[in-house]
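Student: Requesting a structural model of the entry that follows:
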Amino acid sequence: MNTSYEQHVEYPSRKRMALITAGAALFVSAGFFLMFDRSSGAGTSIISSVLGLLSVLFFGTCFFYSLVKMIRKEPSFVINEQGFVDSSSYTSGGAVAWREIEHMFMYELMGQKMIGVKLQDEKAFMERHNGMKRKLMAANSNMVDATISIAQSSITLPIDELYLMMMNHWQHGKGGRIYVLNGRK
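Tutor: All right, here's what the predicted structure looks like:
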């Protein structure tokens, strides 16, 4: 089987990124309101301030991340003959070679379809990332038996089609079979 595979590039949906950015901005505003609202008693004021601060820190980070993703015209996901490059979220895996993959599967988490990628040497892969990102990836890996998770919300191509494309590239490298979706390759 000498089929040559073209590179496929996915860009983040600007509409989705705009909605995420707007939502994060609302939560940042709510956090500031909680931090500086002095209409309640002293005990609840401290709790409100702490919750407000946590909201501002977390959603502020989400706001800046989504704003940068929306402004930059960088791909969120690239597939080629060597592997894939995932930069679809903060906990994305970066570059992964097809030979590093042990198993790929589809799953659903909180109503969202996702692609799970289990790597052969998860420890070596995790060591390529910084502390906070590594901890978030490990938490994700503990929830689902996947080193890398790719969400539909981070790409424009339907997740089923992306999964088949990834499976075909992965299987092609191993000399395996070609998968089809609804009679299409």
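
Student: When you work out contacts or count neighbours from here on, use the C-alpha atoms and nothing else.
Tutor: Noted.

Student: how about residue 140, what does it touch?
Tutor: Contacts here follow Cα atoms under 8 Å, 6 or more residues apart in numbering; on that basis residue 140 touches 146-147, 149.

Student: and those residues as JSON lines, adding distance to residue 166?
Tutor: As requested, the contacts of residue 140 are arranged in JSON lines below (distance: Cα to Cα, whole Å):
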{"residue": "146", "distance to residue 166": "15"}
{"residue": "147", "distance to residue 166": "16"}
{"residue": "149", "distance to residue 166": "13"}
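
Student: out of the residues you listed, who's nearest residue 59?
Tutor: residue 149 (21.3 Å; Cα to Cα).

Student: So the closest one versus residue 113, what's the distance?
Tutor: Taking Cα to Cα, to the nearest Å as the measure, residue 149 falls 10 Å from residue 113.

Student: Most neighbours of all the contacts of residue 140, which one?
Tutor: Highest neighbour count within those, by other Cα atoms under 10 Å: residue 149, with 27 neighbours.

Student: tell me which element the closest residue to that one other than its chain neighbours is part of?
Tutor: Residue nearest to residue 149 in three dimensions, not counting chain neighbours: residue 116, with 4.7 Å by Cα to Cα, 6 or more residues apart in numbering. Mapping residue 116 onto the secondary structure by DSSP states H and E places it in strand 112-119.

Student: so how far is residue 72 from residue 11?
Tutor: With the distance defined as Cα to Cα, residue 11 ends up 10 Å from residue 72.

Student: more crowded one of the two?
Tutor: More crowded of residue 11 and residue 72, by other Cα under 10 Å: residue 11, with 19 against 10.

Student: what's near enough to touch the closest residue in space to residue 146 that isn't next to it in sequence?
Tutor: In space, residue 146 comes closest to residue 118 once its chain neighbours are excluded; the distance is 4.6 Å by Cα to Cα, 6+ apart. Residues in contact with residue 118, defined by Cα under 8 Å, 6+ apart, are 101-104, 145-148.

Student: For the comparison step, fold the sequence that follows:
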Amino acid sequence: MKEKIEIPLSKTKIYLIITGSLLFVAAGIWLLFNTNLYVDFPLKLFRNPMIIKGAGILSILFFGTIGILQIKKLSDKEPGLIIDSSGITDNSNATSVGLIEWNDISDITTKQVMSTKFLLITVTNPEKYIEKAKSGIKAKLMRTNMKMYGTPLSITSNTLKYDFDELEKLILTEFKRNKNVG
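Tutor: The predicted model follows:
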């Protein structure tokens, strides 16, 4: 590959994620202060005020974190993804670690959870990339990915100005091309 392919972040998609996060935070706050509304709920578990408050708190914490991370991403001027002869430089999500070198990649597979598709980037030395994490939370998220999927690295098009199927084709083509070179 001679040229560098840069895929920008999609501000529209980021704003949509922020809006969704705010709605879930609002729902969490509502659950937190309206636990008595579920006394007639058919499932006994969901009549328990502690369960309802717990769900509200988890919603606030989880979606609040996602919202904050996306707000930070709005001011990010770097491209979401760069694909060149060195590898894939990922700046698309919370667990992005920068450059993933072609020589380190052993496999690329697609996984779908619910309606979200993502590429799993399997590397020969996962610890090398987990150590690149800039925070303990990021490293913990990457270790969770490692336990669930066998690799700490994943790429989605959720925040990119690019269709997932096209992204998948592009990355797989460049992986094959650059694996044959090295």
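
Student: TM-score them against each other, please.
Tutor: Comparing the chains after superposition, counting by TM-score structural alignment, normalised by the length of structure 2, produces a TM-score of 0.79; 172 aligned residues with a Cα RMSD of 2.5 Å.

Student: sorry, back to before: what range in structure 2 does the strand holding residue 116 of structure 1 sit on?
Tutor: In the comparison with structure 2, strand 112-119 of structure 1 aligns to the range 116-123 (TM-score structural alignment).

Student: does residue 21 of structure 2 sit in a helix or strand, and which one?
Tutor: Here residue 21 of structure 2, judged by DSSP H and E, is contained in helix 11-33.

Student: average gap between that helix and structure 1?
Tutor: After superposition onto structure 1, helix 11-33 of structure 2 lies on average 1.5 Å away from the residues it aligns with, using mean Cα distance after the TM-score superposition for structure 1.

Student: Show me which positions of whichever helix or strand comes after that helix end up buried.
Tutor: Proceeding C-terminally, helix 11-33 of structure 2 gives way to helix 49-74 as the next helix or strand, assigned by DSSP H and E. By 16 or more other Cα atoms under 10 Å, the buried positions in helix 49-74 of structure 2 come out as 49, 52-53, 55-57, 59-60, 63-64, 66-67, 70, 73.

Student: Residue range in structure 2 corresponding to stretch 148-166 of structure 1, please.
Tutor: Counting by TM-score structural alignment, stretch 148-166 of structure 1 lines up with residues 153-171 of structure 2.

Student: mind listing what's buried in the matching stretch?
Tutor: Along stretch 153-171 of structure 2, the positions that meet the burial threshold by neighbour count (16+ other Cα under 10 Å) are 153-162, 164, 167-168, 171.

Student: Over to stretch 20-27 of structure 2?
Tutor: Within stretch 20-27 of structure 2, the residues that qualify as buried by neighbour count (16+ other Cα under 10 Å) are 21-26.

Student: what sits up against that stretch?
Tutor: Residues outside stretch 20-27 of structure 2 that contact it (Cα under 8 Å, 6+ apart): 56, 59-61, 63-64, 66-67.

Student: Is the residue nearest the centre of structure 2 in a helix, a strand, or coil?
Tutor: If you average the C-alpha coordinates of structure 2 and look for the closest C-alpha using Cα atoms, centre = their mean, you land on residue 93, 4.8 Å from that point. With DSSP: H, G, I helix; E, B strand; the rest coil as the basis, the three-state label of residue 93 of structure 2 is coil.

Student: Could you check how far residue 54 of structure 2 is from residue 61 of structure 2?
Tutor: With Cα to Cα as the criterion, residue 54 of structure 2 and residue 61 of structure 2 are 10 Å apart.

Student: Max pairwise distance over the contacts of residue 118 of structure 1: which two?
Tutor: The span of the contacts of residue 118 of structure 1, defined through Cα to Cα, is set by 101 and 145 at 13.0 Å.

Student: Between the two, tell me which one has more neighbours.
Tutor: Per other Cα under 10 Å, whichever of residue 101 of structure 1 and residue 145 has more neighbours is residue 101, with 17 against 14.

Student: How about that one: what's its closest non-neighbour residue?
Tutor: Take residue 101 of structure 1 and drop its neighbours on the chain: the residue closest to it by Cα to Cα, 6+ apart is residue 119, 4.5 Å away.

Student: re earlier: let me know the closest of the contacts of residue 140 of structure 1 to residue 76 of structure 1.
Tutor: Using Cα to Cα, residue 149 is the member of the contacts of residue 140 of structure 1 that sits closest to residue 76 of structure 1, with 13.2 Å.

Student: Just give me the mean distance for the helix or strand that contains the closest one relative to structure 2.
Tutor: In the assignment (DSSP H and E), residue 149 of structure 1 maps to strand 148-151. Superposed on structure 2, strand 148-151 of structure 1 shows a mean distance to its aligned partners of 1.3 Å (mean Cα distance after the TM-score superposition for structure 1).

Student: Tell me the helix or strand right after that strand.
Tutor: Counting by DSSP H and E, what follows strand 148-151 of structure 1 is helix 159-174.

Student: With structure 2 overlaid, how far apart is that following helix on average?
Tutor: Superposing on structure 2 places helix 159-174 of structure 1 at an average distance of 3.1 Å from its equivalents, by mean Cα distance after the TM-score superposition for structure 1.
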